[in-house]
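[1] With the sequence up front, the predicted model follows.
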Amino acid sequence: MIGPFINGAALLAGSVAGAMIGPKLNANIRTRMPMVFGCASMGLGVAMIVKVKLLAPVMLALVVGSLLGEIIKLDNIIQNCAAKARIVIEKLTRPSGDMDQEEFLDKFVALLVLFCMSGTGIYGSMTEGMTGDATLLIVKSILDFFTAPIFASTMGFTVGILVFPQFLVQSLLFLGASLILPLTTPDMLADFSSCGGLIMLATGFRICGIKQFPVANMIPALILVMPLSYLWATYLG
């Protein structure tokens, strides 16, 4: 297992570098590059959405999963954890720029999905677990290494704590891949990718400040989409 370690190291190194050079970074870079990364997230999302095989279960998973997220208030849970982490880290380091609390929490939730729940990271972890090929996670590491400094330049070292949920998610998927993938079909994986693409699209809108989609509350859809895809194909397909 090398992919999760490489990705975690890239995210952490990028976050530390961004937090340290933040004040020296050109203001245009700090304000405009996040929009570029948001656009990239939307483009990746669209590329993943078009892989859909069974549209109905994907939509059902997105709606039901988002409803579950709203019921348990997953977005609020993540925001509360982020707020506490910010307070602790800023006591040990410099403050996170001029960003107010609401803007900080909005961006933190979007980054959580971008770094930890993206289709590239999830599918890459599963692929390495089954085949030993870490190529997808290495590619994601390169992207994260350049993305993290831009956000850390305004949000501070707090971005670096995302390495923990990222490593946890990728490690669990790597270890469970031998149990998960034999139970899946190509169509189920395609629908999983499509569902992840919808969330990535919403994440891009949120990062760009176009629309504040509740992306964290949409995460349970990723758990539901493959079982629903299988059931739909088996009994209604």
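    In hand now; what should we look at?
[2] going forward, measure contacts and count neighbours with C-alpha atoms only.
    Fine.
[3] OK, contacts around residue 162?
    By CA atoms under 8 Å, 6 or more residues apart in numbering, the contact list for residue 162 reads 112, 115-116.
[4] Give me the subset of the residues you listed that lies in helices.
    Among the contacts of residue 162, the ones falling in helices (DSSP state H) are 112, 115-116.
[5] Reformat those as a markdown table; add distance to residue 144 and neighbour count.
    Shown next, in a markdown table, are the ones in helices among the contacts of residue 162 (distance: CA to CA, whole Å; neighbours: other CA atoms under 10 Å):
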| residue | distance to residue 144 | neighbour count |
| --- | --- | --- |
| 112 | 12 | 22 |
| 115 | 7 | 24 |
| 116 | 11 | 21 |
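[6] Looking at the residues you listed, spot the one nearest residue 188.
    Comparing the ones in helices among the contacts of residue 162 against residue 188 with CA to CA places residue 116 closest, at 20.9 Å.
[7] Next up, a structure to set beside the first:
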Amino acid sequence: MMVLLGTIVNTLAIILGSILGHLLKRIPEKIKQTVTQGMALIIILLGIQMGLKTQNSMYVIGSIVLGGLIGEWLDLERLLNRFGYFLEQKVGTSKDGNIAKAFVTSTLVFVVGAMSIVGALNSGLRGDHSLLFTKAVLDGFLALIFATTLGIGVIFSSISVFIYEGLIAVFATYIAKAIPDPLMGRFIDEITATGGILIIAIGLNLLNITKVKTANFLPSIIICALIVISVYYWHLS
């Protein structure tokens, strides 16, 4: 249980922030719009910063293209919307936002990035939860803001965070053995950079500049990990 302490705190912070944001949902619509636009701009900036972590843009390009093809073939966006409708049937239709949109938007922001990976690894390998505690404060605040603008669906992203960070923390020892130190830095940087592209897409969607099917690019994260590992061991051989 101590291995999951940081993950549990992070999860609870998102739940608390979502509930508080839901209670504050009655703020005027024009203020919601301004806050949403402000958050969208911050998210785009965060995505750009993450994207610049790459040490080789070909990793990101290959991951986005292949991941997008796989996601489009699987039609993950449609599956996610169906899951959102399922949640609405279970908890009641949200009157202040689309549950599926809130879920995927907040999940990507909370899960993608170096803090999730490194924080969970520190929890599992060293029992050091300080990074996830810091992330919990940031995520809790973001969950509050998201919930006021996107709706209560943000709270369901806590499930994704718990599963994602929890699995990394529990299997941290095996991950550390499978990924040697010289590879770990590249591994985290390229996954973060690929995730940054998805974060930028979320920001653009929130600004209504375009409509990117962000969920269809989720396989890009897995593809990126496979490409980085494959290239590393190919060079060794």
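    Right, received. Where do you want to start? Since we're looking at a predicted model, the values are computed, not measured.
[8] circling back: reformat the contacts of residue 162 of the first structure as a markdown table; add distance to residue 136 of the first structure.
    Converted to a markdown table, these look like this (distance: CA to CA, whole Å):
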| residue | distance to residue 136 of the first structure |
| --- | --- |
| 112 | 19 |
| 115 | 14 |
| 116 | 14 |
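[9] Check which helix or strand the counterpart of residue 116 of the second structure in the first structure maps to.
    The criterion is TM-score structural alignment: under it, residue 116 of the second structure has residue 121 as its aligned partner in the first structure. In this structure, residue 121 of the first structure sits in helix 119-131 according to DSSP states H and E.
[10] Give me the residues contacting stretch 187-205 of the second structure.
    Outside stretch 187-205 of the second structure, the residues that touch it by CA under 8 Å, 6+ apart are 39-55, 59-60, 63-64, 105, 108-109, 112-114, 117, 210-212, 214, 217, 220-221, 224-225, 228-229.
[11] distance of the aligned partner of residue 186 of the second structure in the first structure from residue 3 of the first structure?
    The alignment partner of residue 186 of the second structure in the first structure, by TM-score structural alignment, is residue 187. Residue 187 of the first structure sits 25 Å away from residue 3 of the first structure when distances are taken as CA to CA, to the nearest Å.
[12] quick one, which of the two is more surrounded?
    Using other CA atoms under 10 Å as the criterion, residue 187 of the first structure and residue 3 rank with residue 3 on top: 27 against 17.
[13] Which position in the first structure pairs with residue 142 of the second structure?
    Mapped onto the first structure by TM-score structural alignment, residue 142 of the second structure lines up with residue 147.
[14] residues touching its match, list them.
    Residues 14, 37 are the ones in contact with residue 147 of the first structure under the rule CA under 8 Å, 6+ apart.
[15] ok, now how distant is it from residue 12 of the first structure?
    Between residue 147 of the first structure and residue 12 of the first structure the distance is 11 Å, computed by CA to CA.
[16] Please apply the same query to residue 214 of the first structure.
    25 Å.
[17] next one: residue 217 of the first structure
    In this structure, residue 217 of the first structure lies at 25 Å from residue 12 of the first structure, with CA to CA as the measure.
[18] need the helices for the first structure, in chain order.
    Secondary structure of the first structure, counting by DSSP H: helices at 3-21, 27-49, 55-72, 74-92, 101-116, 119-131, 135-155, 163-180, 186-207, 221-235.
[19] so how far does the last one sit from its counterpart in the second structure?
    Taken over the aligned residues, the distance from helix 221-235 of the first structure to the second structure averages 2.3 Å (mean CA distance after the TM-score superposition for the first structure).
[20] Flag every buried residue along that helix.
    Buried residues in helix 221-235 of the first structure, counting neighbours by 16 or more other CA atoms under 10 Å, are found at 221-222, 224-230.
[21] Redo those as CSV? Include distance to residue 175 of the first structure.
    Supplementary listing: the buried residues of helix 221-235 of the first structure in CSV, determined by distance: CA to CA, whole Å:
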residue, distance to residue 175 of the first structure
221, 21
222, 18
224, 20
225, 20
226, 18
227, 20
228, 23
229, 23
230, 22
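[22] now, which of those residues sits nearest residue 66 of the first structure?
    Top of the list for closeness to residue 66 of the first structure, among the buried residues of helix 221-235 of the first structure and by CA to CA, is residue 221 at 6.5 Å.
[23] Quick one: map the closest one onto the second structure.
    Residue 221 of the first structure maps onto residue 220 of the second structure when the alignment is built from TM-score structural alignment.
[24] before we move on, what about residue 46 of the first structure?
    If you follow residue 46 of the first structure across to the second structure using TM-score structural alignment, you land on residue 48.
[25] Skipping its backbone neighbours, what lies nearest that match in space?
    residue 196 (6.3 Å; CA to CA, 6 or more residues apart in numbering).
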